[in-house]
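A.B. asks: Here you go, sequence then predicted model.
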Amino acid sequence: MGILEKIQEIEHEISRTQKNKATEYHLGLLKAKLAKYRQQLLEPQTKGGSSKGDGFDVMKSGDARVAMVGFPSVGKSTLLSSITTTQSETAAYEFTTLTCIPGVIEYEGASIQLLDLPGIIEGAAQGKGRGRQVIAVAKTADLILMILDSVKGEEQKAALERELESVGIRVNKKRPLIYLKQKKIGGVKFTHTVPLTHCNEKLVMTVLHEYKIFNADVVFRDDCTVDELIDVIQGNRVYISCLYVYNKIDQISIQEMDRLARQKHSIVISCEMKLNLDYMKEKIWEYLALIRVFTKKPGSAPDLGPSDGIILRRGATVEHACHALHRSIASQFRYAIVWGTSTKFSPQRVGLHHRLDHEDVIQIVKK
């Protein structure tokens, strides 16, 4: 029996097994086996240099990378052409885009690389279409834009989430607070710092033994599920923010558009009518968690031009700003003077570990 058949058999057994106290260990074992087989299915495609295929070896550039995923003919190519200077081939039939096409969004002084990936079809994780290559590129992104057709958005969203989930991409989820360290001897030591409602020691042991882990320290710092435990054991999961972009809102009613717009992590647009595209750029900036910091030389005005400033991640410190300017500055650092919302008063003298806010102005004084 091949791996695909084994996966289908386990999925069928999980779907027909009633979930209760008596079956939770059996289900946990099935989920662990399913994750192992899915991993085996993907591994051969990730080895060797030619697995990505023509047009998929796109170098990461700019301050952040955003990947657009979606079914064929939902408007990804039109969107790329609308908000970047790149022309991606578009037509009224499916599979117009056959390779990965990069574009650049210039926003708040940042260069954001936007990738137009070929349309995903159902079964992409099993190698149908170019789904595997599409998903491999999506794993390298800082943000996923899931482009959906407003008319059939709910079905497409569920199908795409299933595909991404099956290849280890977790959208809008945090990494599980589970500490797992394998050791050579001593057996499994299991502890938890919070009450557990989804897992217990016996279930954890069952899953660990399926992965041939017999000596390890396991600490649950949150009420995690067996699926999250499997993710930690596998260790190759990617946690990425995702924006659900409902395109073609000109084809639905105002009531339906309002319902979609109110959903979590969702925005509604129309590429054809150029509706809401500026708001989408704002949301991309927000979800990428970027900030722009301006610099100032002693005795001169700060550089506040549209192309000035350095782009950092939200929560970045003065030390991060030093490294972004030049790697030698941090070693010569004496103190910094900061103007902006991150300080109690403006200007304020701060050290390397001071956290910066968006549009702060910083002046660095060296030894």
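C.D. replies: Noted; the coordinates are in hand.
A.B. asks: Please count neighbours and contacts with C-alpha atoms only from this point.
C.D. replies: OK.
A.B. asks: remind me, longest strand of this structure?
C.D. replies: Secondary structure assigned by DSSP state E gives strand 238-247 as the longest strand of the chain.
A.B. asks: which residue ranges form the helices in the stretch 151-300 of the chain?
C.D. replies: 153-166, 201-210, 226-234, 254-261, 277-288 (DSSP state H, counting those that start in this stretch).
A.B. asks: I'd like those as a markdown table, with mean neighbour count and distance to Ser73 appended.
C.D. replies: Shown next, in a markdown table, are the helices of the stretch 151-300 of the chain (neighbours: other Cα atoms under 10 Å; distance: least, Cα to Cα, whole Å):
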| stretch | mean neighbour count | distance to Ser73 |
| --- | --- | --- |
| helix 153-166 | 17 | 12 |
| helix 201-210 | 17 | 41 |
| helix 226-234 | 19 | 33 |
| helix 254-261 | 14 | 20 |
| helix 277-288 | 16 | 18 |
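A.B. asks: would a markdown table of the ones you listed with distance to Ala35 be doable?
C.D. replies: A markdown table is the format used below for these (distance: least, Cα to Cα, whole Å):
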| stretch | distance to Ala35 |
| --- | --- |
| helix 153-166 | 8 |
| helix 201-210 | 11 |
| helix 226-234 | 7 |
| helix 254-261 | 32 |
| helix 277-288 | 29 |
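A.B. asks: if we compare the ones you listed, which one ends up closest to Ile178?
C.D. replies: Proximity to Ile178 (Cα to Cα) singles out helix 226-234 among the helices of the stretch 151-300 of the chain, at 7.1 Å.
A.B. asks: next up, a second structure to put side by side with the first:
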Amino acid sequence: MATLQGKIAEIEAEMARTQKNKATEGHLGLLKAKLAKLKRELIEGSKGSGGAGGEGFDVQKTGDARVGLIGFPSVGKSTLLTKLTGQFSEAADYEFTTLTCIPGTYKYKGTKIQLLDLPGIIEGAKDGKGRGKQVIGVARTCSLILIVLDAMKPMTHKHIIERELEGFGIRLNKKKPDILIKRKDKGGITVIKPPSIEMTKLSEDTVKSICHEYKISNANIQFRCNASADDLIDVIEGNRVYTPCIYVLNKIDGISIEELDLLDRVPHYVPVSAKDEWNFDELMEKIWEYLDLIRIYTKPKGQIPDYEQPVIVPRAASTVEGFCNKIHKQLAKDMKYGMVWGTSVRHNPQKCGKDHQLNDEDVVQIIKKN
């Protein structure tokens, strides 16, 4: 393992001393591909002991969404979990109080959200220091990550944590690059892009260099975005997770209004004081927004809708069929059509098929086949 880490360090050092210009673009792309392969080997080699498992880390998923709390030791993650969920997680003024993964749940807008308090992350986690691999391994299973930062400490913590998560294949607040790779039997590498896309970050030679490193000799590479070398490597690797992230700036009770105004420039952030429960309403609303879930109310035939227990579905899968599958997969097969009330239809009610896209707080009644 040390040899593997040594190779990674050598490539990172070479990349650091290589000037970035058109002449070195292909060489840097090749180094990035070699680095990504070595990091994958490092991660996969530790799956038996450093993944989401391990003592105290094998936490069963419950509820409608899983949210992970990540941060340096003693930033207030345990206090936040306790105040939001009522689940006690030991908090103290010394570092590394939490040594295992502590789960808790809370309800918001009819949605049951599982919150995980993970042990304090440290620099070098992705390389195996502390219990970093287990922490980040669990983070990969989360629908949303909350990076908890101490408002009285440097924002360098933010960059360190981002770098550690990035090194473990977690892409924060990013979408999967729109690149399609279709392998073929012959013809070499063909780069395809629409006239509307200007490739300013990646040359055709660099594309071929990266493909050669991955032993891709014949393929059509279709770019539907202005991609970088990192984007292409991510798509080839195929093991990246794209996770929304909120930066929870804790302990704002210890800073001035002027300092808070400066921190307000940080995107995707919510200021709170966990111990005083300041600004929890905004935090819970922001979590709901970033999870991008919708509530669908069921209506049994001849009865009023059940507004107490909505069916929670991701907006990306919020069709009538997706709603049926969330209840039971057989329901979609037995369905004749759905009657829908709400903002997704022109008339209330309206007869809809399986592909109809539902909106938040729509009411649905499923009519089964005879």
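C.D. replies: Ah, there it is. Quantities reported herein were computed from a predicted structural model and do not represent experimental measurements.
A.B. asks: Any idea what the TM-score is?
C.D. replies: The TM-score (TM-score structural alignment, normalised by the length of structure 1) is 0.95; 365 aligned residues with a Cα RMSD of 1.7 Å.
A.B. asks: Residue range in structure 2 corresponding to the longest strand of structure 1, please.
C.D. replies: Mapped onto structure 2 using TM-score structural alignment, strand 238-247 of structure 1 covers residues 241-250.
A.B. asks: Can you point out the buried residues in the matching stretch?
C.D. replies: 241-250 (16 or more other Cα atoms under 10 Å).
A.B. asks: from these, which is closest to Thr200 of structure 2?
C.D. replies: Using Cα to Cα as the measure, the one of the buried residues of stretch 241-250 of structure 2 that approaches Thr200 of structure 2 most closely is Tyr242, at 23.4 Å.
A.B. asks: quick one, what contacts the nearest residue to the closest one once chain neighbours are set aside?
C.D. replies: In space, and not counting its chain neighbours, Tyr242 of structure 2 is closest to Arg171: 4.8 Å by Cα to Cα, 6 or more residues apart in numbering. Arg171 of structure 2 makes contact with 165, 240-243 under the criterion Cα atoms under 8 Å, 6 or more residues apart in numbering.
A.B. asks: quick revisit: for Ile7 of structure 1, which of the helices of the stretch 151-300 of structure 1 is the nearest?
C.D. replies: Between the helices of the stretch 151-300 of structure 1, helix 153-166 lies closest to Ile7 of structure 1; by Cα to Cα that is 10.9 Å.
A.B. asks: Tell me which of the helices of the stretch 151-300 of structure 1 lies nearest to Phe56 of structure 1.
C.D. replies: Of the helices of the stretch 151-300 of structure 1, nearest to Phe56 of structure 1 by Cα to Cα is helix 153-166, at 17.8 Å.
A.B. asks: got a list of contacts for the closest one?
C.D. replies: Contacts for helix 153-166 of structure 1 (Cα under 8 Å, 6+ apart): 38, 70-71, 120, 122-125, 135, 146, 148-149, 170-171, 246.
A.B. asks: Distance from the strand ranked longest in structure 2 to the middle of the chain?
C.D. replies: Secondary structure of structure 2 per DSSP E: the longest strand is strand 306-314. Chain-centre distance of strand 306-314 of structure 2: 23 Å, with Cα atoms, centre = their mean, to the nearest Å.
A.B. asks: Any buried residues in stretch 7-22 of structure 1, and which?
C.D. replies: So for stretch 7-22 of structure 1, counting by 16+ other Cα under 10 Å, buried means 7, 10, 14.
A.B. asks: Same check on stretch 303-314 of structure 1?
C.D. replies: Applying 16+ other Cα under 10 Å to stretch 303-314 of structure 1 flags 308-314 as buried.
A.B. asks: How about the most centrally placed residue in structure 2: what's its closest non-neighbour residue?
C.D. replies: Residue closest to the mean C-alpha point of structure 2, counted by Cα atoms, centre = their mean, is Thr243 at 1.2 Å. Computed as Cα to Cα, 6+ apart, the closest residue to Thr243 of structure 2 that is not its neighbour in sequence is Leu172, at 5.2 Å.
A.B. asks: which residue in structure 1 lines up with the one you found?
C.D. replies: In structure 1, Leu172 of structure 2 lands on Val171 (TM-score structural alignment).
A.B. asks: Excluding chain neighbours, what is closest to Lys351 of structure 2?
C.D. replies: Met339 (4.7 Å).
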